[in-house]
Structures are given as C-alpha cells and as structure tokens.
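1. Test case, fold it:
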Amino acid sequence: MRDLQITTTGPIVDKVNYVGASLTVDSVTYPARMRGRGNYTWFLPKKPYKVKLDKSTAMFGFPKSKDWALLANMLDESNIRTAVAYEIGRRIGRWAPRSVFCEVTLNGSYQGLYQFIESVEVQPGRLEIREMSGGDTGGAALTGPYVLEQDAYFVDPGWITPLGNEMNYDVPDVVGVPQQEAYIQNWINSFERLLVTGDVAWLQYADLPSWADWYLLQELTKNYDSQWYNSCKFYKDQGEPGRVVLWPPWDFDQSSGGWGAQQIPRSGWWTRQQRDQRNNWLMYAVRSPVFAGLLKHRWQTIFLPALADLDAYITTLADDLREAQVRDRAKWFGRPPALHHTAPFISSWLTVRKGWLTTNL
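-> Take a look at the predicted model:
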C-alpha cells in the first residue's frame, strides 16, 4: 500500500483535456498531466484518471513508460477483481497490466483507494510488437500490427463492420491515412465474415492459443463485458495474410461473482453467449471442434496449474488492502460491502467456477 499525493493546476473536468499535475510518492515528485478516463465509470462519483508523465519512468519498479492509469474500481467494492484477473493472465505466461494499490489525496482532499496500473500500450515491457507510423502505407509495413478494440460505446475513431461490430482504432491512429484505414477495415471485415459464416478458413487467420487463453480467462471470471461488447482488445499482426491475436485482457471490475450490485451464478456459460445485434466472435469460435479441443487442452495443462494456489494470492492481497478499504468505504459508501464484494466470496466463487468449467468444457 502506497500513499500518492497529487496536485493539479486546475480541475480535471473531462476525458479530453489534460491538466498539469505533479505526483508525489515516497517523497519523490513526478511532473505529469492528467485527464479523465473510462466510459460509464467516468460518470460515477469516484473518478478514474489517465496519467501521462512528462518523462518515461519506471514507476514502482515496472518497465519505463509515460502512460499509466488510476482505476477507481467503484463498481467493484472489493477493489481486487481486476488485479486477480491479471494475476491469472501472468500465471499462464502472458503479459497483463501490473499495478500497485495507492491511497490517493488530490489537491489536499482524500480520494480513497486507487489502483495505479500499466495501461495497454505498444511499448517495451508491455505489448511488445512493432509500433506503426503514419508513413506505413505500402508493402509489409502496411500489414500491421494494428491494435484494435471492440467497444460498444464507440467513442473513439473506427468503423462498424458489415456484421454490426464497433471496431475502435487504437494503435496506430489510422484516421487520415487512407491506405491504413482501407487495409485494416477490409482485412477485419473479411475475417469476420469467414468466422460468422462458419467457414473453417477463419482458423488460418486466428492466433488460436491467444484466443483460447483470452476466452478461458473471460469465461472463468464471467467478465460482464466479454460477450464481444466492451474493452475487447486484440491486434492484427504484421504479415500477409496475417492473424488476429486476441490479447491483452482489460477491465474486470464486473466479474468473478459480482456485476456491481448483482451477485452472479457460478455455473453456466457467459462469454460465448449472443448479447444483442452484434455478432459475438467467441460464440462462433467455440463451435469449431478444433478450437473446442484447444480450449480443453489449455484449460487442463495451463490454467488449472496456474489456479492451484490462487486463494493464497487473494487472501494476501485482501489483507494488504484491509485498512485502506475501511477508509475508502467511509469516503464513498458509508456502509459495509455486500457479501459478493468480499475476498472470501470471490475466492470461493472462482473455486466453484473452476470446477464447473472443468466438468463442462
């Protein structure tokens, strides 16, 4: 647990305009800029923030970067669901954002418990792929990698596929580079058509291990957004024809037994279900015997060993946060947490969920 003191040059009023800021932790001050972040969560009383340091820095011992986030976790009163999901991601051998919990004071006002976390960026130590530039308009350079996000809020530049999915550009920002926009739109639209129509050729254009790992993590935790709805990040790798790599994970504040005020069942499928008019890629993927077989194999050989002592991690994390949780709750809630927002419940819920998946995959 760390104390993070933040002073800004003015109020942070939206998700567009950065405000000058200084962050002080362990008696060291870092100049930065800050703005709001999040979609639904930005309109909650406890605000999440985007942090951009003036200088690339190895905050809390993590790889150097200018780009970080402060997650408020107001929908997850336990504060630990996102950290637990990313711990599972790292245990299966993939990069997932690392974080430190801090008690934040903003301009002299106590703001409670926050998660200071790596954001998803194409950088050494994070998403380690080539970063495209606006000059990549031909040849192999044009083929990627393109980082995209399916997000129904659709607040960032992008396009809606012919089959109804909202694709948001992430890296590069291809707006204004017509060659890049045309290439990635045509590629994804074609891939999606193969997948949704049941053409087995889709398997050639998907990095299947990443698809299996992303799906299993989402289904294990019953992540609310994972029905190809929000915060579904992926990238098309470089090369022709290339493949869709379904990773990294992001946003688990509504998962592992709790969607805000709602306690959710431990059994039953979630991620593979159709949600609305958009075509859920995972619903079609699990129909493939090849993919279904890979899910069973990776669950047995990779996920189950990684989950063996997860209870100990959850207990230790909750113990570390206990005193700060009391202060955070006094600030924002004024009442004890519901049962499904407690660490023992989350631990028990995941254990039962693990058993259900072992039986039903």
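
2. Please count neighbours and contacts with C-alpha atoms only from this point.
-> Fine.

3. what's the neighbour count on residue 262?
-> By other CA atoms under 10 Å, 12 other residues sit near residue 262.

4. do residue 319 as well
-> Residue 319: 13 neighbours (other CA under 10 Å).

5. same check, this time on the one 3 residues further on
-> By the measure other CA under 10 Å, the count of residues near residue 322 is 12.

6. and for comparison, fold this next one:
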Amino acid sequence: MNRITFIVAFLAMMPLLLTAQTTQLTGKPIGTTSVDYSTGKASTTVNTPANAFDNDPNTFYASYQRSYGWVGMDLEEKHVITRIYYRPRQNWGSRLELGVFEGANKPDFSDAVPLFVIPKEVPDSRLSFCNVYCSRAFRYVRYVGPNDSRCNISEIKFYGTKAEGDDSQLYIPGSLPVVTIHTEKGGDITSKEIYQQGVVSIISDGGKSIYSDSLNIRGRGNGSWTFPQKPYKLKLFHKKRVLGFPAKAKQWTLINTYRDKTLMRNLIAFEASRLLKLPYTPACTLVDVFLNGEYKGIYQLTDQLEVRKNRIDVEEMTPEDNSLPNLGGGYFIEVDNYANQEKSKFYSARFGTPVTIKYPKDDEITPAQAQYIKNAYDRFESRTFLNSYTDPNVGFASLLDVESYLKRFIGMEFTGNTDAYFSVHMYKKRNDPKFYTSPLWDCDLAFDNDSRTYPINSMTTFVSLSDKCSTVAGMKQMLNRILGVTKKEMSAYWSEARNNNDFTAEHFTAYIDSIAKAVDASQKLHYTRWKTLNTIVTLTVAARGSYKAEVDFVKDWIGKRIAWMDNKIGLIPTAVTDLADATIGNINGSEHCIMIRNFKAGSLLQVYKPDGTCIVSRKTAQANEDVQIPAGFYIVKVTEPDGKDARKKVLVQ
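-> Presented below is the predicted three-dimensional model:
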C-alpha cells in the first residue's frame, strides 16, 4: 500500500477516531526550565509548563534556553495521538512556525519521533489544530519550539485513544525519509572532533518502516562546517544497510544542502558517475532531518567515504601488515588542500602535493605502511614526468588506472566543478601497482553554481585546466601531462556513456524531475527554516526566485553542457565508434570542405556532428569528392559497395 492509499484509508476512519477522542488527554505538565522575561533569568514560578495546559490564552510557556526548549505532558499511560490543538502566545504567531510535536516512551525523549511540524505562522486569535497520522502509542508527548523562539506557546491540547499502538504508520512531513536524532546532551552539535552519544531513528517507505539504533554523532566538513546548517558524521552502534543502500556499515554522513538551491546537485553528480561506470558511486538520498526535536531541513544521507565492501573496496589491513605482499594494500588517500589539518598525511616529492592517508586509519597505520604509500605515490608522480612517460611499461600508465582517472575527469567536467582538483580521492589495491581514482564528490557548487567560474559553458577550455579553477599543488601539471596523450581514450569513454549508457539531457531531465517531485513538500519546510532561496550564499551566483526556477536552470544548463562536452571531447556516434585509421581511401578536413579521395564510386558517405546528428548521407558519384560544409568538428564514414569502410574525425577550418 502506498502512502497516498494509506492516508485515504486513514481519513476514512477519522469519524471513528474523532468519536474516540472527544475527551482531551490529561497528565502531568513537563518541560525545560522557564524564563522570567522581567529579569531574563530562569524561573520556576513564571511562564511554566503548566501555563500551556491551563486553558487561558493570556498565559504562556517560555523556556529559558532560546533554542531546543520544550513543553509537554506525561500521560502516565500509552496513547495513540490523533489530534493536537495549539495556540501561540498573543501577537507571536510567528514563533510557532516550524515548531515540532513529538511522542516518546522514555522520559528523556531519546526514542522520540515527530508527530507534526507546524508549516507556517498561525493566528493567535484562536486555537489551530492538526490531525496526527501516527499509529505508534506514546506515554510522553511534547512541543519543541523552533530555533531561537524560547518555545513560546500559549495552549496545547492533546487528543487520542488509550492503546498499545503499532508502527504500521509513522509521520513524515513530505515524501522523503526522515532521520531524527536525539543526543544525551541535547542542543546543537558543536564539535567536529568530539562525538555525542544518542539515538537515531530512520523512517522510510512513506512512514511504514522505521529503524532505530544508538549512535555517536559529530560535525564534519571543512567549508561546509562554517554554514548555519551543519553537516554531520554518524556512527551507528550496529552495521546496517540503511535504506537498502549497498554497504552494510556503521558510518554514514549527513551532507548539508545550504548552498545548493536545487538540493540535488550532489545526487545529479552521482547519477553521472553511475552512467560513466566509475568504480565507486556513493549511495545517497535526500532526507528530512530532526535534531533533538528541531527541524534542521533537507540533507543528503550518503555513504561515509571509507574502506569497506560496496564502498572503497580494497583489502583491509592490520598493524601486522608491514611486509610484502600485505604491505601493498589496500590504501585510500585523498590529495587534499586541507591535509595540513589531518594527523596522517605526507607531501609528495616533486610538487609537495598534500595527501591525507584516509586508510589505514591514523590511529592504526604503522610507519612502514605510511612510508610505503608515500613512496608509491612519489613513483607515480615521478613517472608522469619522465621523458618516456607515455611508455605503458615505465610511464604514468604503469602506476595509474587511466580509465578511472579519465572517467572522473569527464564526470567533474560535466558537472563544471571548480574544485575538482582541490580534492581527489584515490585508492590502491594489494598486488596491483596502480592507483584508482574515484569517486566524484563535493559538487554543491557545480552545475554553474560557482561565481568563480560562472558562466562555465562560455569557456573554451576545460574548467579544471582554466586559470579560474582551484587545484592542489601539482595537480594541474599532472592533468595537462596525462590529458595531452589520452584524448582518444577520453573520447571513447565519453562516447560509451553517451551512446550506450543513456547519458543524455533527456535522462537527466527525467531524473531531476523525479527528485523535484519527491522533494516538493519538504523543500517548502526547508526554505522556511533556511532563508536561502532568495539569497546569494557564499560563492554562489544567483537567487532565481523560486525552487522551480532553480531546478529549471540546472536542467537547461545540463543540456547545453552535454553539447559542449560532445564538441570539446569529441562524441563518436554509435555508427562510427570504431576510429581505426582508414585502410581504404583518404578522408581529410580542409578549408570549408571535407575531401574524400580514392574511394569507389557508389560508396555511402555519412557525415556526423559531434552530438551524433547525421547531416550528410548519400552515395558518391565518383572516386574523389569535396563536401562543402561550415567550419567545425565532424566525424566521417565512407562505406564502399563491398562493405569495407573508413572512418575519421576531421576538423574543417
């Protein structure tokens, strides 16, 4: 049964439920410490929790703490809550916007789940109400005020039925899964180093599934940690395939969406990674996040980048692995401009490139292992700059998986990521001398969202080779060196994705539309919480006035970007994927024409644009012909009557 069907069925039952809820539930008022506004100090006699249940619109509850204050009731027995009435403090209807009602069965609310989010400001002249679609029964219920509101509320009335309840239907504010976290200390997560212990519940499948576990949580990120919406690292107590993701793991990441007005740029990048068939694409989905009862907006729940099956899938090492062959891997490193902030790191011999050793972990890696991976990277760097660097046996390709390196480059260029070589993840397997490059990561400023490189499609060079990009020391030199001799391979990988893997504007449009539909209800709450939709945030380009306008911009831009990439990289249409040198006749580009020489009369001549459009298809009348055509890049195929063909990319001046 889908969520819509369930709600229809639930609404059909409402008359019976309302009959059962004619009596308001009673219990003991509970809440955080109150404030006396006249003194600004904590109080036990003024604005207390009892005021929220006294049926007097002239009194109100107010918490001493400005955020994460709450007021509620101990019902003494479990009840299924079916309706809640609420009224704001007079003249302060705005202070109920994004307030959250929760239910729990532990007095510290560590097992609480949301019952309802108040979506907008409410009138203070009367009681407002919400119907509650949650089949779980609770002994404890509460209202958590929105950020910086002192939890001001005048009246609350809970209605429901005494019951044991079940988990057949739980509340979600929109269509996205819900991640709700309660920590022992309460309040915000303020440290990237110190974990707080708590409990997480993940509600999915339209509210029909829930998974709960204890966890440790801390902040994460570099630049993203400076924003009001904070990113988090989660460490569950038990390994779990969260939301059906491939990896069974304890560690997960909540990435904030503060600078990305579409809320999905990272997801689009991951979809590109999947279509390019990179070795690893992180699992990811959008979720609504609640922290200690406060709505925190939409996040991306995704894999923690770590060594694990179905993540960075290399051999796990122990401190005893200090000699070959075990010393050879696996390793996971990040070429990283923030490496100086990390414990386990090195700087490359030639350029002083900063590299963080992500695995083995900094508290487990041995000196021998640290030295081995540094030496391995230094050898790769050195071979890239040998005179014989193109030799497959002694050059860069002997120590680099060229396919993953080029596919990551293509993916990052497709997204237009200014910081593509500010951070590069690489890994090395045991008994394999090569470094592999994956995944795509950190794309919230991609898709023309970065003021440093906007407008990207007007560039004539790749973003990562431009003067405007951000790179780690040595990366641009290495990139120029490798790309200069791998153009044919890059064209083949790009064309494979375009021709065979549905890497098309139509595919991305459908993909984006599906996300936009799923996120629609929640994005309204998100932009009520974070007033960024009409604000130009750090390094971003524009505020286009609506969520739809932001999504439409990206869809339009992707179509243009694919055409730009087709022309820049060189799309090989399906009919001419074999670019072997011609063994019959000659095909050459010249000024304003394509010259066809020494083919049999009656041959089939086909000329393609880089986007795969066939613009010429006809039989030749003689052995030598000139095809008059505007300047540009073309792919030509000539098939003689006996089936032999010649194919060539040409440039017409």
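
7. Let me see the contact set for residue 165 of the first structure.
-> 150, 152, 278-279 (CA atoms under 8 Å, 6 or more residues apart in numbering).

8. could you redo the last one with a cut-off of 7 Å?
-> 150, 278-279 (CA atoms under 7 Å, 6 or more residues apart in numbering).

9. Closest one of those to residue 45 of the first structure?
-> residue 150 (26.2 Å; CA to CA).

10. Show me where the stretch 1-150 of the first structure has its helices.
-> 81-91, 139-142 (DSSP state H, counting those that start in this stretch).

11. Show me what residue 91 of the first structure lines up with in the second structure.
-> Mapped onto the second structure by TM-score structural alignment, residue 91 of the first structure lines up with residue 275.

12. Not including adjacent chain positions, what is the nearest residue to its match?
-> Among residues not flanking residue 275 of the second structure along the chain, residue 501 sits closest, at 5.7 Å (CA to CA, 6 or more residues apart in numbering).

13. residues near the one you found, how many?
-> Neighbours of residue 501 of the second structure under the rule other CA under 10 Å: 16.

14. Next: the one 4 residues further on.
-> Residue neighbour count, defined by other CA under 10 Å, stands at 19 for residue 505 of the second structure.

15. so what's it up against?
-> So residue 505 of the second structure contacts 558-559 (CA under 7 Å, 6+ apart).

16. mind checking how far it is from residue 563 of the second structure?
-> To residue 563 of the second structure, residue 505 of the second structure is 9 Å away according to CA to CA, to the nearest Å.

17. Also residue 492 of the second structure?
-> Taken as CA to CA, the span from residue 492 of the second structure to residue 563 of the second structure is 16 Å.

18. Settle it for me: which of these two has more neighbours?
-> Using other CA under 10 Å, the more surrounded residue of residue 492 of the second structure and residue 563 is residue 492, with 19 against 16.

19. How about the secondary structure of the more buried one?
-> Following DSSP: H, G, I helix; E, B strand; the rest coil, we place residue 492 of the second structure in the helix state.

20. so what corresponds to it in the first structure?
-> Residue 492 of the second structure maps onto residue 297 in the first structure, by TM-score structural alignment.

21. Just tell me what residue 551 of the second structure corresponds to in the first structure.
-> Residue 551 of the second structure maps onto residue 343 in the first structure when the alignment is built from TM-score structural alignment.

22. was I right about that match contacting residue 317?
-> No: in this structure residue 343 of the first structure lies outside contact range of residue 317 using CA atoms under 7 Å: 8.8 Å.

23. neighbour count winner among the two?
-> Each of residue 343 of the first structure and residue 317 has its neighbours counted (other CA under 10 Å); residue 343 has more, 21 against 18.

24. any idea how far the more buried one lies from residue 129 of the first structure?
-> Taken as CA to CA, the span from residue 343 of the first structure to residue 129 of the first structure is 35 Å.

25. Then residue 230 of the first structure?
-> 23 Å.

26. How about residue 75 of the first structure?
-> Using CA to CA, residue 75 of the first structure is found at 32 Å from residue 129 of the first structure.

27. Sketch out the strands for the stretch 251-400 of the second structure, chain order is fine.
-> Secondary structure of the stretch 251-400 of the second structure by DSSP state E, counting those that start in this stretch: the strands cover 284-291, 294-303, 331-336, 345-347, 354-359.

28. who touches the first one?
-> In this structure, residues lying in contact with strand 284-291 of the second structure by CA under 7 Å, 6+ apart are 176-182, 267, 295-303.

29. Go again with 6 Å.
-> Around strand 284-291 of the second structure, the neighbours that count as contacts under CA atoms under 6 Å, 6 or more residues apart in numbering are 176-182, 296-302.

30. Please apply the same query to the longest one.
-> Counting by CA under 6 Å, 6+ apart, strand 294-303 of the second structure makes contact with 252-257, 282-290, 526, all of which sit outside it.

31. Mind checking the strands of the stretch 251-400 of the second structure for the one nearest to residue 71 of the second structure?
-> strand 294-303 (13.1 Å).

32. post-alignment, that closest one versus the first structure, mean distance?
-> Once fitted to the first structure, strand 294-303 of the second structure is off its aligned match by 0.9 Å on average (mean CA distance after the TM-score superposition for the first structure).

33. my read: residue 160 of the first structure touches residue 154, true?
-> No: contact criterion CA atoms under 6 Å: residue 160 of the first structure and residue 154 do not qualify, at 8.9 Å.

34. Would you map the strands across the stretch 101-250 of the second structure?
-> Using DSSP E, counting those that start in this stretch, strands in the stretch 101-250 of the second structure cover 113-117, 128-131, 137-144, 155-162, 178-183, 196-204, 209-219, 232-240, 249-256.
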